[in-house]
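> Provided below for reference: sequence and predicted model.
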Amino acid sequence: MPRHSSNDFTGSLCGTCCRPINDRFLLRIMDVSYHEHCVQCCACGDLLHHTCFVKDAKLYCRIDYDRRVT
């Protein structure tokens, strides 16, 4: 997942907590911005550090994506 400087997306709101992102870095997934600590699986709550899967605008870890979506 690419990390971007929050200066590139000034005024961005986090897709999970809906709060402004004032951190030095943010993550962009499917054109939605997130705080680094807010990128977590919607099913199990694990933080997603390296990869994530998206279905219906919800983030999943590989295990829960395979379990619930496929």
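Okay, I see it. Numbering: from 1, shown residues only.
> Please count neighbours and contacts with C-alpha atoms only from this point.
Noted.
> Which parts of this structure are helices?
Using DSSP state H, the helices found in the chain span residues 62-68.
> for comparison:
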Amino acid sequence: MMTMDVSKSEAAKPGSNTGQQECAGCCKPITERFLLKALDLYWHEDCLKCGCCDCRLGEVGSTLYTKANLILCKRDYLRLFGNTGYCAACTKVIPAFEMVMRARNNVYHLECFACQQCNHR
């Protein structure tokens, strides 16, 4: 697994000496005002997408995940490769992408994490 930062920057202006970048997704020149840089490659904003849900990775955050030649958003990476655990309070499954509370070696659903004396969350 590898996480990479996605950075958005202005593309080269037409007529400048820096030349146009080629999109790693569609192999066409990037003529739009902005481009994304990820995995040491340049991308159109529409071309850098999650391999599972097709969400635009430049919009959902600044990190992408790669594994097994897939480019994924965080949610799909955790869904496919994350660890599923069990809540120490209710003993039901906690999906890998769900937010949790941890106390010592225990993991809890957010709604299950409560005081044992007064049951206050």
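Now that the structure is in, tell me what you want to look at. Computed from a predicted structure; not experimentally measured.
> In contact with the counterpart of residue 26 of the second structure in the first structure, which residues are there?
Under the alignment (TM-score structural alignment), residue 26 of the second structure pairs with residue 17 in the first structure. By C-alpha atoms under 8 Å, 6 or more residues apart in numbering, the contact set of residue 17 of the first structure is residue 38.
> got it, and residue 27 of the first structure?
1-4, 33-36.
> hmm, try it at 6 Å
Residue 27 of the first structure makes contact with 3, 33-34, according to C-alpha atoms under 6 Å, 6 or more residues apart in numbering.
> Give me the ChimeraX select line for these, limited to the buried ones.
Only the buried entries of the contacts of residue 27 of the first structure go into this ChimeraX selection, using 16 or more other C-alpha atoms under 10 Å:
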select :33,34
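> Tabulate the contacts of residue 27 of the first structure (TSV), appending distance to residue 51 of the first structure.
Output for the contacts of residue 27 of the first structure, formatted as TSV (distance: C-alpha to C-alpha, whole Å):
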residue	distance to residue 51 of the first structure
3	12
33	15
34	14
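> and in the second structure, which of the contacts of residue 27 of the first structure remain?
Retained in the second structure by both residues aligned by TM-score structural alignment, their matches' C-alpha atoms under 6 Å are the following of the contacts of residue 27 of the first structure: 3, 33-34.
> residue in the second structure matching residue 55 of the first structure?
Looking across to the second structure (by TM-score structural alignment), residue 55 of the first structure lines up with residue 67.
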